[in-house]
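**Student:** The following block contains a protein sequence and its predicted model.
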Amino acid sequence: MASEVTAAAYSSGVPEISRDELLRRLRDSSLTIVDVLPQASYVEAHIPGAINIPLEQIQTHAREQLPDFAAEIAVYCGKFT
């Protein structure tokens, strides 16, 4: 399944997934969703199925918490609105 990539993705060098594409793929097991907000924010509200790895813990905890490094990984840092 091809992802929708925005023009902003090319300026940063990192592909971006649109909100609509993410909504379509919420149950797609080949996509891992990572919430990088602090744990308190994650507990308050998060995308269903998202894994919480606060930004300051990415380097130390990503390898142990991400189930499949070969999977596509969508990272978000704001509330899903």
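**Tutor:** Now that the structure is in, tell me what you want to look at.

**Student:** C-alpha only now, for contacts and for neighbours.
**Tutor:** OK.

**Student:** Excluding sequence neighbours, find me the nearest residue to Pro38.
**Tutor:** The shortest distance from Pro38 to any non-neighbouring residue, by C-alpha to C-alpha, 6 or more residues apart in numbering, is to Pro54 (5.0 Å).

**Student:** another one to put next to it:
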Amino acid sequence: MASQVTAANSSDAGEISRDEIVRRLHDASLTIVDVLPQASYVEAHIPRAINLPLEQIPDHAREILPDLNADIAVYCGKFT
């Protein structure tokens, strides 16, 4: 049986700006997650980003994400 991941309430989740992500690209305390399909990830993604397509989050987040208590930035578009 797969472990389930519960999404944070929108009031619990903050926003992170593009500038903040750029500033923290080499910060190991930030996990960057690309939720687009793998083909889009392969085409272009933020350096260090982990690919975890949206539909796979409930079944695979616990095994793919290194630390669910870390700062996690999730994005669904190309880094421009």
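**Tutor:** Yep, it's here. Please read these numbers as outputs of a predicted model, since none were measured by experiment.

**Student:** To what extent is the residue nearest to Pro38 of the first structure buried, counted in neighbours?
**Tutor:** By other C-alpha atoms under 10 Å, 19 other residues sit near Pro54 of the first structure.

**Student:** now swap in the one 4 residues further on and tell me
**Tutor:** In terms of burial, Ile58 of the first structure registers 13 neighbours under the definition other C-alpha under 10 Å.

**Student:** Pull up the gap between the spatially closest residue to Ala45 of the first structure that is not a sequence neighbour and Pro15 of the first structure, please.
**Tutor:** Among residues not flanking Ala45 of the first structure along the chain, Lys79 sits closest, at 7.4 Å (C-alpha to C-alpha, 6+ apart). Here the criterion is C-alpha to C-alpha, to the nearest Å. By it, Lys79 of the first structure lies 19 Å from Pro15 of the first structure.

**Student:** who has more neighbours, those two?
**Tutor:** Set side by side, Lys79 of the first structure and Pro15 show more neighbours around Pro15, with 16 against 13, by other C-alpha under 10 Å.

**Student:** close enough to count as contact, that one and Glu72?
**Tutor:** No - at 10.7 Å, Pro15 of the first structure does not count as touching Glu72 under the criterion of C-alpha atoms under 8 Å.
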